[in-house]
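**Student:** the sequence and its predicted three-dimensional model are supplied below.
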Amino acid sequence: MVGMTERKPWDVPFESWIERQIRLAQERGEFDNLPGAGKPIPHLGDDDELWWVKNKLRAEGLTTEALLPPSLQLRREVQRLPGTIADLPSEQSVRDAVADLNHRIADYLRAPSAPVVPVHRVDADAAVSEWRTRRPDRRI
């Protein structure tokens, strides 16, 4: 792509200059044998305007929840906490999970961002108590 580093002359309109650069590159064969040549652009006809966002999230192994503001993400984590801790093996692991969540809640509360949604710290003793009541009897 030798010509692409060339500067646009001041007296040539942008569109004409760009079209010329493309034409010269085509003549040099710089667009030959590119992947996807001659194929339709994926998702061009889709009705979903956010297809590229969804593809990026999928590629990164994330859910659409990653797009939520921090306050809503934390609130959802608090709501899902009983299910999250249900299979943890020990009381200490439950306390560690609650401590980690509370640490992130405290960080958010120090510098909240919009939208400000009330998020409260979780009582570790209450979480452990609920964990105990939901666990099947695992005495050995």
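**Tutor:** Looks like it arrived, so ask away.
**Student:** hey, let's count contacts and neighbours off CA atoms from now on
**Tutor:** Will do.
**Student:** as a check, name the ranges of all strands in the chain.
**Tutor:** For the chain, applying DSSP state E gives no strands.
**Student:** surely residue 119 touches residue 106?
**Tutor:** No: assessed by C-alpha atoms under 8 Å, residue 119 is found out of contact with residue 106, at 9.4 Å.
**Student:** identify the residues contacting the most centrally placed residue in the chain.
**Tutor:** With distances taken as C-alpha atoms, centre = their mean, the residue of the chain nearest its centroid is residue 66 (4.4 Å). By C-alpha atoms under 8 Å, 6 or more residues apart in numbering, the residues touching residue 66 are residue 73.
**Student:** against that first model, consider the following:
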Amino acid sequence: MTRRKPVDMSFEDWTERQIREAQERGAFSNLAGAGKPIPDLDKPWSAERWAADLARREGVDLSLALPVPLRLRRDRERLLAGLGTLTSEAQVREVVAEFNDSVREAFRRPTTGGPPMTVGLMDVEVVLDRWRAARPAPEPPPVPDLAPPTAARPWWRRWPGPRS
């Protein structure tokens, strides 16, 4: 924690003194980005760009900030693109039912500007047909070897026995 500013010292002198002491301690050495130019310093500052950069750095999903029709359109595209990752018909039915519930909920709410609601319900059977077409065909069972087994002679027959 920093010390309190002495009464007889100005803020500028006190601040400069703390910076100089920190430099002498090596508090500013080996910092990330040392010696590199500050990125995007030539671009004008805006709160929107700062917020978008922060969200990108922190890995925040900004799809919830989209208007509902655009978010539903994006969800529909992601659902159809990710059909290959689903492993059963029950999963496909569940995902489509969740999407259709969110579309129904969006139609129940009044629109407050933004694009019109143009996303409709998805037909489960059509999506299941696409899911079946996207899945690789199952491998046929291995063909059994139909060659007759070679009869091995019992050990006593292989025994050469006494030599005469």
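**Tutor:** Great, that's in hand. Bear in mind that the values here come from a model prediction, so they are computed numbers and not experimental data.
**Student:** from residue 58 of structure 1, how far off is the residue nearest to the centre of structure 1?
**Tutor:** Distance of residue 66 of structure 1 to residue 58 of structure 1, given as C-alpha to C-alpha, to the nearest Å: 11 Å.
**Student:** select the longest helix from structure 2.
**Tutor:** Determined from DSSP state H, the single longest helix within structure 2 is helix 89-108.
**Student:** please point out which parts of it sit buried.
**Tutor:** Within helix 89-108 of structure 2, the residues that count as buried by 16 or more other C-alpha atoms under 10 Å are 92-93, 95-97, 99-100, 103, 106-107.
**Student:** superposed on structure 1, where does it end up, distance-wise?
**Tutor:** Following the fit onto structure 1, the mean deviation recorded for helix 89-108 of structure 2 is 1.5 Å by mean C-alpha distance after the TM-score superposition for structure 1.
**Student:** tell me, that helix lands on which residues of structure 1?
**Tutor:** Taken onto structure 1 by TM-score structural alignment, helix 89-108 of structure 2 occupies residues 91-110 there.
**Student:** re the thing from before, show me what the longest helix of structure 2 is packed against.
**Tutor:** helix 68-81, helix 124-134 (3 or more C-alpha pairs under 8 Å, 6 or more residues apart in numbering; DSSP states H and E).
**Student:** map residue 43 of structure 2 onto structure 1.
**Tutor:** Match for residue 43 of structure 2 (TM-score structural alignment): residue 46.
**Student:** could you report the neighbour count for its match?
**Tutor:** The local packing of residue 46 of structure 1 (other C-alpha atoms under 10 Å) involves 9 other residues.
**Student:** cool, the one 3 residues further on as well?
**Tutor:** Using other C-alpha under 10 Å, residue 49 of structure 1 has 11 neighbouring residues.
**Student:** residue 127 of structure 1 too?
**Tutor:** That count, for residue 127 of structure 1 with other C-alpha under 10 Å as the rule, works out to 20.
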